[in-house]
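**Q** Provided below for reference: sequence and predicted model.
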Amino acid sequence: MEEYMFDTNPYEEKMNAAFGFFQDELKKVRTGRAHAGMLDGVMVEAYGTKMPLNQVANITAPEAQMLLVTPFDPGNITAITSAIRDNQSLGFNPSDDGRVVRVPVPALTEERRRQLVKQVSEKVEEARIAMRNIRQDALKDAKRMKDAKELSEDDLKLVEKEVDSLMSKMQAQIDEAFKAKEKDVLTV
């Protein structure tokens, strides 16, 4: 009896990595509620170097439309306020009282919400394409092994079944993440 020699684990790992990337991409899409992650891309000029905001301040969302940024060193407050204001992609207008920076997060317009859902849909499509490519690689590698007589026809069928079941699991996770994010974006 020939030992079944095809390992689907590397492909599962690749799928999980692609799903992780997809989740990180989703986090970057704004929702109607304020959350600390909104300021992830902000770099602050502090101590003569550019640093991520979360390394020079604590960021909280005490209410749905407000972010509160508390500098670890009050000497950096002006630089922090400027860095947030100068980040065009955010479009925020922060103010500070010398101790904390308040960042009002404007509610999303209906049109903006639709744009964001479209953005999320595009990320879903990218994730699906990544999954399909990984699936094709796995099947191609298995077929190559069958042609080289390292796998039997039955083994190949087992591999296809296993890879397809992985695919279904990933698709379900992508759909779930999409629905949750869409709900977040559309919730006022």
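**A** Right, received. Where do you want to start?

**Q** C-alpha from now on. contacts and neighbour counts both.
**A** OK.

**Q** so where do the helices sit in the protein?
**A** Listed in chain order, the helices of the chain (DSSP state H) span 9-28, 77-86, 110-147, 153-186.

**Q** Just say which of the ones you listed is most tucked in.
**A** helix 77-86 (a mean of 19; mean count of other Cα atoms under 10 Å).

**Q** Skip the chain neighbours and tell me the closest residue to Lys146.
**A** With Cα to Cα, 6 or more residues apart in numbering as the criterion, Lys146 has its nearest non-adjacent residue at 5.9 Å, and that residue is Ser152.

**Q** Against that first model, consider the following:
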Amino acid sequence: MDSSNWAEHLKQDFSKIRLRMLEKLEEFSILRLNPKHFYSIKVEQESSLSPLAELASINLESARMLHIKPYVVSQKSLHEIEKAIKKAKPNVTINSKDNELICSIPEPTAEIREEKIKSSKQVVEEARIALRTKRQDLLKKFKNWYPSENELHSNKNSLEKEISRYLSEIESEWTNKEKEFRQLK
């Protein structure tokens, strides 16, 4: 990175920060089931462990209900898949119906929702801090890159505009996610 491409590097760093924040927010699976969280569950199959995604189709029915249908249906495969899910996701209720498993989670209480929202606010704050740290790093580099006061001032202003824009994007993402957490049915 040098004085000519700092904005592009900042954009790439922001994309990574944002993606990491969104991934962490998705981990709050107590509020909703996410098929991605089931893909890598290891299932014992013929003396070896295989990812669930290789053994069954995983379809989201609603925010709290997931259907898992083995590609090769047998009572043994259903039992092994159920056992692996219970081990990996203890808060999930599993029912068997018509050669498929139906996974569900109960409606979270208001207390649990608020606790998860509080935890997710911490994740968002970590993203803000990471972005502010990037700003501080760039400001230190600007002093070496731009000897003239005009260039330094101009680039500082550009940096502040970019950081403000990225912070507002993070805030917007958080507002949408918080609404989702509160309204999830």
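**A** Yep, that arrived. Quick caveat: nothing in here was measured; it's all calculated off a predicted structure.

**Q** before we move on, the earlier item: my guess is the residue nearest to Lys146 of the first structure contacts Arg144, does it?
**A** No - if you go by Cα atoms under 8 Å, Ser152 of the first structure and Arg144 don't touch, sitting 11.2 Å apart.

**Q** thinking again about what came up before, can you say which of the helices of the first structure is nearest to Phe92 of the first structure?
**A** For the helices of the first structure, the distance to Phe92 of the first structure is smallest for helix 77-86, at 5.8 Å, taking Cα to Cα.

**Q** What range does the closest one cover in the second structure?
**A** Mapped onto the second structure using TM-score structural alignment, helix 77-86 of the first structure spans residues 78-87.

**Q** Check stretch 169-178 of the first structure too.
**A** Counting by TM-score structural alignment, stretch 169-178 of the first structure sits on residues 165-174 of the second structure.

**Q** Number of residues surrounding Gln65 of the first structure?
**A** 15 (other Cα atoms under 10 Å).

**Q** contacts for the match of stretch 169-178 of the first structure?
**A** 14, 18, 121, 124, 127-128, 131 (Cα atoms under 8 Å, 6 or more residues apart in numbering).

**Q** Out of these, name the two that are farthest from one another.
**A** Maximum pairwise distance among those (Cα to Cα): 18.0 Å, between Phe14 and Lys121.

**Q** Work out which residue lies at the spatial centre of the first structure.
**A** Asp24 (1.6 Å; Cα atoms, centre = their mean).

**Q** any idea what it aligns with in the second structure?
**A** Using TM-score structural alignment, Asp24 of the first structure pairs with Glu23 in the second structure.

**Q** Relative to Ala84 of the second structure, how far out is its match?
**A** Using Cα to Cα, to the nearest Å, we find Glu23 of the second structure at a distance of 23 Å from Ala84 of the second structure.

**Q** measure the residue of the second structure positioned farthest from its centre to Lys156 of the second structure for me?
**A** Distance to the chain centre peaks in the second structure at Ser148, reaching 42.7 Å (criterion: Cα atoms, centre = their mean). For Ser148 of the second structure, the distance to Lys156 of the second structure equals 12 Å [Cα to Cα].

**Q** would you turn the contacts of stretch 165-174 of the second structure into TSV with distance to Ser164 of the second structure?
**A** Shown next, in TSV, are those (distance: Cα to Cα, whole Å):
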residue	distance to Ser164 of the second structure
Phe14	12
Arg18	14
Lys121	19
Val124	15
Ala127	13
Arg128	10
Leu131	10
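
**Q** Okay then, goodbye and thanks.
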